[in-house]
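S.K.: A predicted structure for the sequence below; I have some questions about it.
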Amino acid sequence: MKIKICLLLFASTTLFAQNLSEIIQALEMSKRVTSMKEQSKSSIAQTKLLGAYDAPYLGLSISHADESSDKGEEYAVGISQDISHPFTNKSVAVDAKTKAIELGSSYNLDMLSLDIAKIYHQACIRKEISLSLKSLYEEQNEGYLRLQRAHALGEISKKELLFNKLDLAKTKQSVRTYKRAYLAKLSSLNESVDNLTINDLACDDLIRITKEVELKEVQEHALIKKISYEQSSANSFYNVYNSTFSTIGYELLYEKELDKDRYTFGLSLPLDFLSSKAQMQRTELMHLDASLMAKKDALSIEIQNYLSASSIRLKALYEEFVVLEEEILPLSLELKDLAKKSLKEGHSSVLEYLDATRSYTKIVLELQEIKKDYYNELIELYKKADMRERL
């Protein structure tokens, strides 16, 4: 039966069916992702402004003296500039903040890809269920045609025939229900990826179901590293605001006054000790650093606790899946085949065959539902662990 299901899946995969890697590749070039990337670049450019200095000012003035004793043109040319936080290395703080923004943007894109992977796997499971039920329906329908002939010959009662017909109708309805569920997930994928029309899914690249999932260190998590860069930036800006002078201004001026040349150099220094602004800025950054430290510790614990609990749930789902696939499903299939053979030979009733078929169908659905739960749990774990690379 498993071989037959695989053949049906293969047969349904058309030239236009997309697999997960093709969908994610299209997603990365979509308008939605382009908007996210451009917003990130805008934030980075805004951050780099914090490390930029204002350009110097060029001043020029011309005047005309028209007195009986003094007559002629006078002019002045000067350059002036205010340098914010001189003698400090603001680039370290800006670089750390930039890396934090880049990590945050990359993380958001990874989470979007994992959301797409989750929908893809949910859709494929529904497709598998629909195809499995369709195969069962076709088998039941063959049996029903034989029973119709047997009823016409008076070999079985009308009641036995109706039992089979009812079960056949239920299976047909289940096929339609799961096909509709598959189409709904397909629609969700089309809504998420705005530059690709997805008509069908290949479903030949589902993540392998395993008992253990190897996790990376929590400290390698993008959000943890992002907070570390934010801390580095806060500490660097603290040093910037802890400098002796918040700004220094200078002016170079040349003046031509009729028969005189005048050169002027001016220097302005702020009296920061008369203001509490710098101290308030340092206090803000000090508390920000403490807040980020607590946030990072709390997030590390939250991630670790979730991953531990999720790993236990995945292990339980795997073990349940293995029992169903390797023990219960083969026995149920054998029982169904024996009941079918016995019915043909006249050694069992239609009700016994229907009961065996119904039991087998139930096991098939349970197996697929466990796969669906497993993939949902696994991809949520990948999201929490920041493991998009496992796709």
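M.R.: Perfect, thanks for sending it.

S.K.: C-alpha from now on. contacts and neighbour counts both.
M.R.: Noted.

S.K.: quick one: the helices in the protein?
M.R.: 2-12, 20-28, 31-48, 90-152, 158-192, 222-241, 277-323, 329-345, 350-385 (DSSP state H).

S.K.: Kindly compare burial across these and name the winner.
M.R.: helix 222-241 (a mean of 21; mean count of other C-alpha atoms under 10 Å).

S.K.: counting contacts, what elements does it pack onto?
M.R.: Under the contact criterion of 3 or more C-alpha pairs under 8 Å, 6 or more residues apart in numbering; DSSP states H and E, helix 222-241 touches helix 90-152, helix 277-323.

S.K.: mind putting those in TSV, distance to residue 373 included?
M.R.: Converted to TSV, those look like this (distance: least, C-alpha to C-alpha, whole Å):
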stretch	distance to residue 373
helix 90-152	9
helix 277-323	8
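
S.K.: Which of those helices sits closest to residue 31?
M.R.: Minimum separation from residue 31 across these (C-alpha to C-alpha) falls at helix 90-152, 12.7 Å.

S.K.: What are the buried residues along the longest strand belonging to the chain?
M.R.: Across the chain, the longest stretch assigned as strand under DSSP state E is strand 71-84. Across strand 71-84, burial judged by 16 or more other C-alpha atoms under 10 Å covers 74, 76, 78, 80-84.

S.K.: take a look at this one as well, against the first:
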Amino acid sequence: QIALEKEKLEGQLNQLRQTLSHSKKYLLSLGDFSQNSTFSCDDLSLIEKPNVSDNDALALTAQAYDKRMASVQKGLQRYGKTFDTVELSAGYLKELNRDVYNIGISIPLNFSSKKYEYERAFLMQHASAIALEKEQLLGAKLREIDYLKAKLLQNYHAILLEQKLIDSHNNRLLPMINKSYRYGESTVVEYLLAQQSINHLEEKLLEEKKAYYRSFFNLLTLQEKQ
């Protein structure tokens, strides 16, 4: 019975090791490394407590909207000028036996044109639409950035916890089980169970690291660097 249980546990242990190997390869792929790379997970960016600044996080998007708004404001300035003055002119010309008097009046186009009013109203509406679109887009992006920052911090603390549990198992539990096994106080099954527990924790640690890097890369994608 013990031999069968031992064989079963060894099979589970080998399966966990294969899963661990696949997880490491997947983690390397998140760092854009080839599958044949000899790099280890330690070669990726060091996992540390997030310290992401909000300064100019969306500066490029804001600048793009500001340029669009400046273009519209320039058009509004053109329509916002005071009306040009109405000009009067008079002239005298003697033709043969006739005296010819000419009186002229010059009225600016924007003094009476409906087109002027329509174009000015359109630009004002366009400016309002740009301002609203900017506010909505930047607000949505900032909310997503805040969410990813909170998630990144959560991933970081989860990694610390898993690493602490692994260290405790490696430094205390496993040596104790190993010593007990050598003195015949515990069975090989208990030893394999302890090793299996560590492999479970290491697999969970890799999952937490993958979640950390996903959050980290998504945050970098959203944040704009000039």
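M.R.: Structure's in. What do you need? No experiment lies behind these values; they were computed from the predicted model shown.

S.K.: The helices and strands packed on helix 222-241 of the first structure: which one's closest to residue 5 of the first structure?
M.R.: When these are ranked by proximity to residue 5 of the first structure (C-alpha to C-alpha), helix 90-152 comes first, at 6.1 Å.

S.K.: now the residue lying closest to residue 28 of the second structure once chain neighbours are set aside: how far from residue 193 of the second structure?
M.R.: For residue 28 of the second structure, ignoring the flanking residues on the chain, the nearest one in space by C-alpha to C-alpha, 6 or more residues apart in numbering is residue 41 at 6.5 Å. As for residue 41 of the second structure, its distance to residue 193 of the second structure is 26 Å (criterion: C-alpha to C-alpha, to the nearest Å).

S.K.: what does residue 20 of the second structure give?
M.R.: Counting by C-alpha to C-alpha - residue 20 of the second structure and residue 193 of the second structure are separated by 17 Å.

S.K.: what's the distance between the counterpart of residue 178 of the first structure in the second structure and residue 207 of the second structure?
M.R.: Superposed on the second structure with TM-score structural alignment, residue 178 of the first structure falls opposite residue 23. When distance is defined by C-alpha to C-alpha, residue 23 of the second structure is 8 Å away from residue 207 of the second structure.

S.K.: And for residue 108 of the second structure?
M.R.: Taken as C-alpha to C-alpha, the span from residue 108 of the second structure to residue 207 of the second structure is 73 Å.

S.K.: now do residue 160 of the second structure
M.R.: For residue 160 of the second structure, the distance to residue 207 of the second structure - C-alpha to C-alpha - is 13 Å.

S.K.: With residue 112 of the second structure instead?
M.R.: 71 Å.

S.K.: And residue 11 of the second structure, by the same measure?
M.R.: Taking C-alpha to C-alpha as the measure, residue 11 of the second structure falls 22 Å from residue 207 of the second structure.

S.K.: got a list of what the alignment partner in the first structure of residue 219 of the second structure touches?
M.R.: Superposed on the first structure with TM-score structural alignment, residue 219 of the second structure falls opposite residue 381. By C-alpha atoms under 8 Å, 6 or more residues apart in numbering, the residues touching residue 381 of the first structure are 306-307, 310.

S.K.: which of the residues you listed still touch in the second structure?
M.R.: On the basis of both residues aligned by TM-score structural alignment, their matches' C-alpha atoms under 8 Å, what survives of those in the second structure is 307, 310.

S.K.: Now tabulate the contacts of residue 381 of the first structure in CSV and tack on distance to residue 24 of the first structure.
M.R.: Formatted as CSV, the contacts of residue 381 of the first structure follow (distance: C-alpha to C-alpha, whole Å):
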residue, distance to residue 24 of the first structure
306, 26
307, 25
310, 25
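
S.K.: picking that back up, check the contact between the residue nearest to residue 28 of the second structure and residue 24; I expect there is one.
M.R.: Yes: at 7.0 Å, residue 41 of the second structure and residue 24 qualify as touching, with contact defined as C-alpha atoms under 8 Å.

S.K.: ok so, going back, looking at the helices of the first structure, which is nearest to residue 214 of the first structure?
M.R.: The closest of those to residue 214 of the first structure is helix 277-323. By C-alpha to C-alpha, the value is 9.6 Å.

S.K.: what helices or strands is the closest one leaning on?
M.R.: helix 222-241, helix 350-385.

S.K.: at 6 Å what do you get?
M.R.: The helices and strands touching helix 277-323 of the first structure, judged by 3 or more C-alpha pairs under 6 Å, 6 or more residues apart in numbering; DSSP states H and E, are helix 222-241.

S.K.: how much does the helix it packs on stray from the second structure?
M.R.: On superposition with the second structure, the mean distance recorded for helix 222-241 of the first structure (mean C-alpha distance after the TM-score superposition for the first structure) is 1.8 Å.

S.K.: For residue 58 of the first structure, list the residues it contacts.
M.R.: Contacts for residue 58 of the first structure were tallied using C-alpha atoms under 6 Å, 6 or more residues apart in numbering; they are 78-79.

S.K.: Please tell me I have it right and residue 59 of the first structure contacts residue 80.
M.R.: No: in this structure, residue 59 of the first structure is not within contact of residue 80 by C-alpha atoms under 6 Å, at 8.0 Å.

S.K.: separation between the match of residue 219 of the second structure and residue 302 of the first structure?
M.R.: Residue 381 of the first structure is 12 Å from residue 302 of the first structure, by C-alpha to C-alpha.

S.K.: same thing with residue 227 of the first structure?
M.R.: 15 Å.

S.K.: Spatially nearest residue to residue 328 of the first structure, not counting backbone neighbours?
M.R.: Using C-alpha to C-alpha, 6+ apart and skipping residues adjacent in sequence, the residue nearest residue 328 of the first structure is residue 363, 7.6 Å away.
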